[in-house]
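>>> Sequence plus predicted model, see below.
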Amino acid sequence: MWKNGKAQRIIWPIRWQQAKAALMKQYGTKILYGILIIGFIISIIHAFNDSGGSAFGNIIETLIIISLLIFIVSIAYLLFSFKYYSNKVSFWILFLASCPLSINYIRYSAAELYLELIDTTTPKEYVYNLKVDSSKYQADKIRLQNQVDSLIKIKIIQKPSELARRYFNGQFFNDSIERDWAIDLPTGLDYMETVIDTLFYAENGNDVIAGLLINKVYNDYMNYPNGGVEFIGRGFIYDKTEIKPFKLLRNSVSGHETYETCSDKLRYFYLKKIGSYKNRLNMNDIRFLYGEK
């Protein structure tokens, strides 16, 4: 009995492994094609039901997920039964087709994870570390917040100029007035609140020269079709001597439902991500703030 029991304990795992291998051989490639077909069906649904850039983005996301699934499952198949699948042309077609998207996404995810774990990509010798009195810092934040709000209310600034034909905001003017937006923020939003998230100062420690701001807005397209509150973050250069003191930088973060998530993403982008691009500098890089020395 003991011998029979011991033999069964040895035989059953072997049979189970053999059964799994048989099932894998029988249905392995079919499963991969099933994943591919499901991906195409989901992509078609996105193409017909979503709108504009949303459809394109969702289709790309679906293709990435499908490629990853095929890539991971294919690797598992090769580990379990390389000899069998090494001769399957249809298997290799799917596996190799999934490699470019999958490998690029894995590399991208690893790079993003690295950025999440570090404080900044700015080299230590160039990191902005100017200390400013906290009361001054808070006072400057409030002052700039109020200034942004006032510029939003003003909307348009006008200054005398030479008589000429000009185009502004969808209209032509033939006069001696030069028109411009008081601050270059989107005009189709209902601005509810402005928060200065971060400030950077000139080397004298007195003058604000750059920063990050977040606008709380009501956007009809947020949680479409219901509309809702959205937080949008931007970087800016500040020059108090200019008629337009805020120069908004081109990169922004949007679509956030809370201030905290918007702030985290904004800081991530301007203090880490930008510096990872070739020939670009983070906002906390003194070469960006003060110029090359």
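Sure, I can see it. Residues are numbered from 1 along each chain as shown.
>>> going forward, measure contacts and count neighbours with C-alpha atoms only.
Noted.
>>> In a helix, Pro160, correct?
No. Counting by DSSP: H, G, I helix; E, B strand; the rest coil, Pro160 is not found in a helix; it is strand.
>>> shouldn't it be in contact with Asp175?
No. Using Cα atoms under 8 Å, Pro160 is not in contact with Asp175, being 9.4 Å away.
>>> So which of the two has more stuff around it?
Shown here are Pro160 and Asp175; by other Cα atoms under 10 Å, Asp175 has more neighbours (13 against 10).
>>> Excluding covalently adjacent residues, which one is nearest to that one?
The spatial neighbour of Asp175 that comes closest, neighbours along the chain excluded (Cα to Cα, 6 or more residues apart in numbering), is Leu163 at 5.1 Å.
>>> the strands in the stretch 51-200 of the chain, which residues?
Assigned by DSSP state E, counting those that start in this stretch, the strands in the stretch 51-200 of the chain fall at 156-168, 171-181, 190-201.
>>> take a look at this one as well, against the first:
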Amino acid sequence: MIKARGLARRFETRQGPVEAVRGVDLDVAEGELVGFLGPNGAGKSTTLRMLTTLLTPTAGEALVAGCDLLTDPAGVRERIGYVGQQPGGGQDQRVGEELELQGRFHGLSRHESRRRAAGLLERLDLTGLEKRLVATLSGGQQRRLDIAMGLIHRPALVFLDEPSTGLDPQSRRNLWEHIRGLGVTVFLTTHYLDEADFLCDRVLVIDHGAIVAEGSPDELKNRVSGDLVVLGTPQAARIAPRFDGATVDGDVVSFRVPDGDRALPSLLRSLDADGVELRSVQVHRPTLDDVFLTMTGRSLREDDRAA
């Protein structure tokens, strides 16, 4: 569905040229749900805008939904759906009318637009809202309407740009379930590590305009050396040297061990035999943020907040 080679974009600024994207190679297979993860300024939005024909690459080439990005941008637009960060529905339009209008923009007949709109309303749990003004919908309902608008012409590939930003946790989870059931190839950008972990078959991590990691969430997390064990004990400083790479923060010592759940019983027996007083014990599986930290030396969450 997507094959990009050497995709790059340079911006000219008063301070000089900025290499926003530096020769990205990526492949997305039919039916995949691929997440594009990275901090603000990493090149996510620029790459997405290039792949959706909204921005012309400075260098490189790509096939998107079977069409050449540079020589046939109109063909690309006919075959993809795009859901941006901002609500796409006209706030003073009725839900059913807005979907029908979107279908007409794509060349569908009035009858076919209404038929497809009815199916999408049911599929995305919006049935009964046809006569409601878009402005009266909840945040989650508006995002599902945006997705319906992006699917009205039955594209083979849908781009979702941070689809759950601004939603409350319950609405985000509900939206995730609907995205998982779309049945088309999906390429989405996100700031949320848990969103990428829950939704994506495969994750691409971009930093400073280049892909720094790629794989399924589990494959990426397996690159981190073991599970994180966190012990609360007044003897934290004394026991830290027995664990490779241990860090101490007051009465807390943290370190990584392979397969933490299996290692923990014997570890606790050993500490008890040495008279170590334990106040708390936690075992954490690696996260996608740990992957980013391993690959770049900094936290994705911290980098996002700073940006």
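Received, thanks. Quantities reported herein were computed from a predicted structural model and do not represent experimental measurements.
>>> Overlay them and tell me the TM-score.
Overlay of the two chains. TM-score (TM-score structural alignment, normalised by the length of the first structure): 0.24; 114 aligned residues with a Cα RMSD of 6.0 Å.
>>> Quick check: which element contains the residue nearest to Ile237 of the first structure when sequence neighbours are not counted?
Excluding its sequence neighbours, the residue lying closest to Ile237 of the first structure (Cα to Cα, 6+ apart) is Ala210, at 4.3 Å. Element membership of Ala210 of the first structure [criterion: DSSP states H and E] is strand 208-219.
>>> Now the element after the helix or strand containing Val229 of the second structure, going C-ward?
Element membership of Val229 of the second structure [criterion: DSSP H and E] is strand 227-232. Toward the C-terminus, strand 227-232 of the second structure is succeeded by helix 236-239 as the next helix or strand (DSSP H and E).
>>> Remind me what that following helix packs against, helices and strands.
Helices and strands touching helix 236-239 of the second structure, as assessed by 3 or more Cα pairs under 8 Å, 6 or more residues apart in numbering; DSSP states H and E, comprise strand 252-257.
>>> For the strand it packs on, name the packing helices and strands.
strand 227-232, helix 236-239, strand 247-249.
>>> next helix or strand past it?
Sequence-wise, the next helix or strand downstream of strand 252-257 of the second structure (DSSP H and E) is helix 260-273.
>>> and the angle from that next one to strand 227-232?
Calculated by axes from the mean of the first three to the mean of the last three Cα atoms, to 10 degrees, helix 260-273 of the second structure forms an angle of 30 degrees with strand 227-232.
>>> which parts of helix 260-273 of the second structure are buried?
Gly260, Leu264 (16 or more other Cα atoms under 10 Å).
>>> and the direction of that helix versus that of strand 252-257, what angle?
With the same axes, to 10 degrees applied, the angle from helix 260-273 of the second structure to strand 252-257 works out at 130 degrees.
>>> neighbouring contacts of helix 260-273 of the second structure?
Around helix 260-273 of the second structure, the neighbours that count as contacts under Cα atoms under 8 Å, 6 or more residues apart in numbering are Gly226, Asp227, Leu228, Val229, Val257, Val283, His284.
>>> are any of the residues you listed buried, and which?
Using 16+ other Cα under 10 Å as the threshold, Gly226, Asp227, Leu228, Val229, Val257, Val283 are the buried ones among those.
>>> Report how many residues lie close to the residue nearest to Ile237 of the first structure.
A count of nearby residues for Ala210 of the first structure, using other Cα under 10 Å, gives 23.
>>> same check, this time on the one 4 residues further on
Ile214 of the first structure sits with 24 neighbouring residues when counted by other Cα under 10 Å.
>>> Nearest residue to it in space, please, no chain neighbours.
Leaving aside its sequence neighbours, Ile214 of the first structure sits nearest to Gly233 (Cα to Cα, 6+ apart; 4.3 Å).
>>> orientation of the helix or strand the one you found falls within relative to strand 208-219 in degrees?
Element membership for Gly233 of the first structure (DSSP H and E) is strand 228-238. Per the same axes, to 10 degrees, the angle that strand 228-238 of the first structure makes with strand 208-219 is 160 degrees.
>>> For the helix or strand just after strand 228-238 of the first structure, name the packing helices and strands.
Next in sequence after strand 228-238 of the first structure, counting helices and strands by DSSP H and E, comes strand 246-256. Counting contacts by 3+ Cα pairs under 8 Å, 6+ apart, strand 246-256 of the first structure is packed against strand 228-238, helix 259-268.
>>> Tabulate these (JSON lines), appending mean neighbour count and distance to Cys99 of the first structure.
Below are these laid out as JSON lines (neighbours: other Cα atoms under 10 Å; distance: least, Cα to Cα, whole Å):
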{"stretch": "strand 228-238", "mean neighbour count": "22", "distance to Cys99 of the first structure": "35"}
{"stretch": "helix 259-268", "mean neighbour count": "18", "distance to Cys99 of the first structure": "29"}
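>>> So for Lys20 of the first structure, which of these sits nearest?
For these, proximity to Lys20 of the first structure was assessed by Cα to Cα; helix 259-268 is nearest, at 45.3 Å.
>>> what angle sits between the closest one and strand 246-256?
Using the same axes, to 10 degrees: helix 259-268 of the first structure against strand 246-256 is 130 degrees.
>>> who does helix 259-268 of the first structure touch, helix- and strand-wise?
Applying 3+ Cα pairs under 8 Å, 6+ apart, one finds that helix 259-268 of the first structure contacts strand 208-219, strand 228-238, strand 246-256.
>>> relative to strand 190-201, how tilted is it?
Using the same axes, to 10 degrees, helix 259-268 of the first structure lies at 40 degrees relative to strand 190-201.
>>> circling back to that earlier point, I figured the residue nearest to Ile237 of the first structure hits Asp197, correct?
No. Contact between Ala210 of the first structure and Asp197 fails when scored by Cα under 8 Å: they sit 11.0 Å apart.
>>> which SS state does Val24 of the second structure fall under?
Three-state assignment for Val24 of the second structure (three-state DSSP): strand.
>>> follow-up on the earlier one: let's have the helices and strands packed on strand 246-256 of the first structure in TSV, adding distance to Ile14 of the first structure.
TSV is the format used below for these (distance: least, Cα to Cα, whole Å):
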stretch	distance to Ile14 of the first structure
strand 228-238	58
helix 259-268	52
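>>> Correct me if wrong: Thr198 of the first structure contacts Gly211.
Yes. Using Cα under 8 Å, Thr198 of the first structure makes contact with Gly211 at a distance of 5.2 Å.
>>> the more surrounded of the two?
Set Thr198 of the first structure next to Gly211 and count neighbours by other Cα under 10 Å: Gly211 wins out with 22 against 16.
>>> Tell me how many other residues crowd the residue nearest to Asp289 of the second structure when sequence neighbours are not counted.
Nearest non-adjacent residue to Asp289 of the second structure, counting by Cα to Cα, 6+ apart: Leu300, 5.6 Å away. Number of residues near Leu300 of the second structure (other Cα under 10 Å) recorded here: 23.
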